[in-house]
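Chemist: Prediction below, plus the sequence it came from.
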Amino acid sequence: MTVSNRSLSRGLAIVRVFNEIPSPSLTEISTRVNLTKATCLRFLRTLQDEGYVGHDEETKRYQLRPLVLELGYAALSSLSLPLMAESEMEVLADAVGGSVHLGLLEGDEVVVVARSIASLETRKLVTMNIHVGSRLPAHCSAMGRMLISQSDDIDAYVAGMKISQMTSKTLVHRGKLAKEMKETRKRGWSLVEEDLGIGYSAIGTLVEAGAQQYGLAVSVNTKDYSREKLVKDVLPLLSAAADRLQRAFRHGSP
């Protein structure tokens, strides 16, 4: 990594601390990013000079400034599909009594960019602590497997992945995982049964929005949905929703 790239990486790591601690002190920032206080202070002063960070002289704590919202708005405007998907995902979540997630692949993880949960009247499961911005291990999530299956070289991708045993049922054997990804690509949908969390199953498919690929997945209570029931009852609803989202994106309207 070059000096400039390392500096950028450190600066971004400092900004991410504010996602965990809204008003961190210099000590808290230093501890979180594992850098000296002097190094952190240099980055913070640059962020202050650029208008992205403020400093309270009384409390000695830092806060993000409104200017940082411009970056957020720019990111959202480039991700139009999550905004289009909201109503479609709500209907799907209510139909199955579960939760629906839309995600992007980043390395070994899937970043959740949209989420909908079934209403209290139709909900059949206690949802996992997943929200927009959450990062899930790609190898054991339906979204992740679907997206990895689109890789030009699945074997190489899986060989280089970080694989964690999330539950007793997580598939961690790289050869078997690569085989599952290849089968996923052929059939056009992915399925995990308690790989990410005990009591949860999920089925996923692909949504293509121009050059960007998203994973769309439905999570349900395992005791209510067998593998057969997921494929028979949920997959058609999921596939239809994905098709509608792709058409909506092509025509530029939800």
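Modeler: In hand now; what should we look at?
Chemist: CA atoms for contacts and neighbours, from now on please.
Modeler: OK.
Chemist: show me where the protein has helices.
Modeler: Applying DSSP state H to the chain gives helices spanning 3-20, 26-33, 37-49, 69-78, 80-96, 142-148, 154-159, 174-187, 227-229, 235-251.
Chemist: Using CSV, please lay out the ones you listed together with distance to residue 201.
Modeler: Formatted as CSV, these follow (distance: least, Cα to Cα, whole Å):
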stretch, distance to residue 201
helix 3-20, 29
helix 26-33, 34
helix 37-49, 42
helix 69-78, 29
helix 80-96, 12
helix 142-148, 9
helix 154-159, 22
helix 174-187, 16
helix 227-229, 8
helix 235-251, 13
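Chemist: which one of those is the most hemmed in?
Modeler: helix 142-148 (a mean of 30; mean count of other Cα atoms under 10 Å).
Chemist: quick one: contacts of that helix?
Modeler: Residues from elsewhere that reach helix 142-148 (Cα atoms under 8 Å, 6 or more residues apart in numbering): 102-105, 109-110, 137-139, 154, 157, 181, 184-185, 188-192, 202-206, 213-217.
Chemist: For residue 138, which residues are in contact?
Modeler: Residue 138 sits next to 105, 108, 109, 110, 144, 145, 148 when contact means Cα under 8 Å, 6+ apart.
Chemist: quick one on the thing from earlier: compare the helices of the chain and give me the one nearest residue 126.
Modeler: Comparison of these against residue 126 by Cα to Cα identifies helix 80-96 as nearest, at 13.1 Å.
Chemist: here's the one I want to compare it with:
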Amino acid sequence: MAGNTGAPGQSVAARTLAVLAAFDRTHRALTLTEIAERADLPVPTTHRLARELESWGALTRRPDTRYVIGRRLWDLGLLAPIQSGIREVAAPFLQDLYAATFATVHLAVREGTQVLYLDRLSGRASVPVVSRVGSRLPLHCTGVGKVLLAHAPDGIRREAMSDLRPMTPHTIVAPGVLDRQLRQIRQQGYATTAEEMTLGACSIAVPIRRGDEVVAALGVVVPSLGRNRASLVAAAQVAAQGVGRTLGGGVPPPATV
């Protein structure tokens, strides 16, 4: 950072937001000094704001004295109309899907060029799953992400395909290959992955539609797809249709397995 005096005339609200903005996906736990440097604020000012945010629940101070984002911010985030509405509506259908598959079940939406996980039910099988509620992962190597990317605006697809980072040896990093896969997803109504995000984990995912708009995705994570592909797609599709109907949308076209 250039300095730590803060912008002249900066409001208290702006400084508070700067403290919160110091945290991101690669900076999840920060010392007070690190927050001050990243927020471009004096340490005493940062200390005062951090204490107030901690008291309110926006920050949590760990035993090692590092600060992390507090639960209250996540609770507030869930009040956003698209997230709170879909999460609440989808909850019973996620339970039904879990009961039908005993697999890890995801509900996710697109946030820019990332997939944001709104809910997760952990399956019984021992499958490595890196997603958590509130976490963000790349679109191109997750089942729910591929569904959302397939139905994203052209500009988002171009941006996402300009940065296809390999997460495992099986991640698709060739734009042409991924583009063909996205067209297939739109045609067949579901997406699959095979150890593209995490070794030992495969997935299927389907879109949730409100009318003609894809607003979210449902995914199921299993050790392998094999002969269960058709039944997993069918179960996920039934759940997605239920969510879509409850949201007031139409029924998506049937999947072709």
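Modeler: Cool, the structure landed. From a predicted model like this one, the values you see are computed outputs, not experimental measurements.
Chemist: what's the TM-score for these two chains?
Modeler: After superposition, the two chains reach a TM-score (TM-score structural alignment, normalised by the length of structure 1) of 0.73; 231 aligned residues with a Cα RMSD of 4.0 Å.
Chemist: if we can go back for a sec, and residue 60 of structure 1, which of the helices of structure 1 is closest to it?
Modeler: Closest to residue 60 of structure 1 of these is helix 26-33 (Cα to Cα; 7.8 Å).
Chemist: give the contact list for residue 139 of structure 1.
Modeler: Going by Cα under 8 Å, 6+ apart, residue 139 of structure 1 touches 108, 109, 145, 163, 177.
Chemist: didn't the fourth one look like it was pressed against residue 172?
Modeler: Read it as residue 163 of structure 1. Yes. Judged on Cα atoms under 8 Å, residue 163 of structure 1 makes contact with residue 172 at a distance of 6.3 Å.
Chemist: separation between residue 35 of structure 1 and residue 49 of structure 1?
Modeler: 20 Å (Cα to Cα, to the nearest Å).
Chemist: ends of stretch 202-221 of structure 1, how far apart?
Modeler: Where stretch 202-221 of structure 1 begins and where it ends lie 9 Å apart, using Cα to Cα.
Chemist: Just give me how far it sits from the chain centre.
Modeler: Offset of stretch 202-221 of structure 1 from its chain centre (Cα atoms, centre = their mean, to the nearest Å): 11 Å.
Chemist: For that stretch, list every residue counted as buried.
Modeler: Residues 202-209, 213-221 are the ones in stretch 202-221 of structure 1 that count as buried (16 or more other Cα atoms under 10 Å).
Chemist: how many neighbours does residue 174 of structure 2 have?
Modeler: Using other Cα atoms under 10 Å, residue 174 of structure 2 has 12 neighbouring residues.
Chemist: which residue in structure 1 lines up with it?
Modeler: Residue 174 of structure 2 maps onto residue 173 in structure 1, with residues paired by TM-score structural alignment.
Chemist: can you check residue 221 of structure 2 too?
Modeler: Using TM-score structural alignment, the partner of residue 221 of structure 2 in structure 1 is residue 219.
Chemist: The nearest residue to its match once chain neighbours are set aside: what's it in contact with?
Modeler: Excluding the flanking residues, the one nearest residue 219 of structure 1 by Cα to Cα, 6 or more residues apart in numbering is residue 202, at 4.3 Å. Going by Cα under 8 Å, 6+ apart, residue 202 of structure 1 touches 141, 142, 191, 192, 193, 217, 218, 219, 220.
Chemist: go on, residue 225 of structure 1?
Modeler: Counting by Cα under 8 Å, 6+ apart, residue 225 of structure 1 has contacts residue 201.
Chemist: now residue 32 of structure 1
Modeler: Contacts of residue 32 of structure 1 (Cα under 8 Å, 6+ apart): residue 17.
Chemist: again with residue 78 of structure 2
Modeler: Here residue 78 of structure 2 is in contact with residue 84 (Cα under 8 Å, 6+ apart).
Chemist: which residue numbers in structure 1 go with stretch 232-245 of structure 2?
Modeler: Here stretch 232-245 of structure 2 aligns to structure 1 at residues 234-247, judged by TM-score structural alignment.
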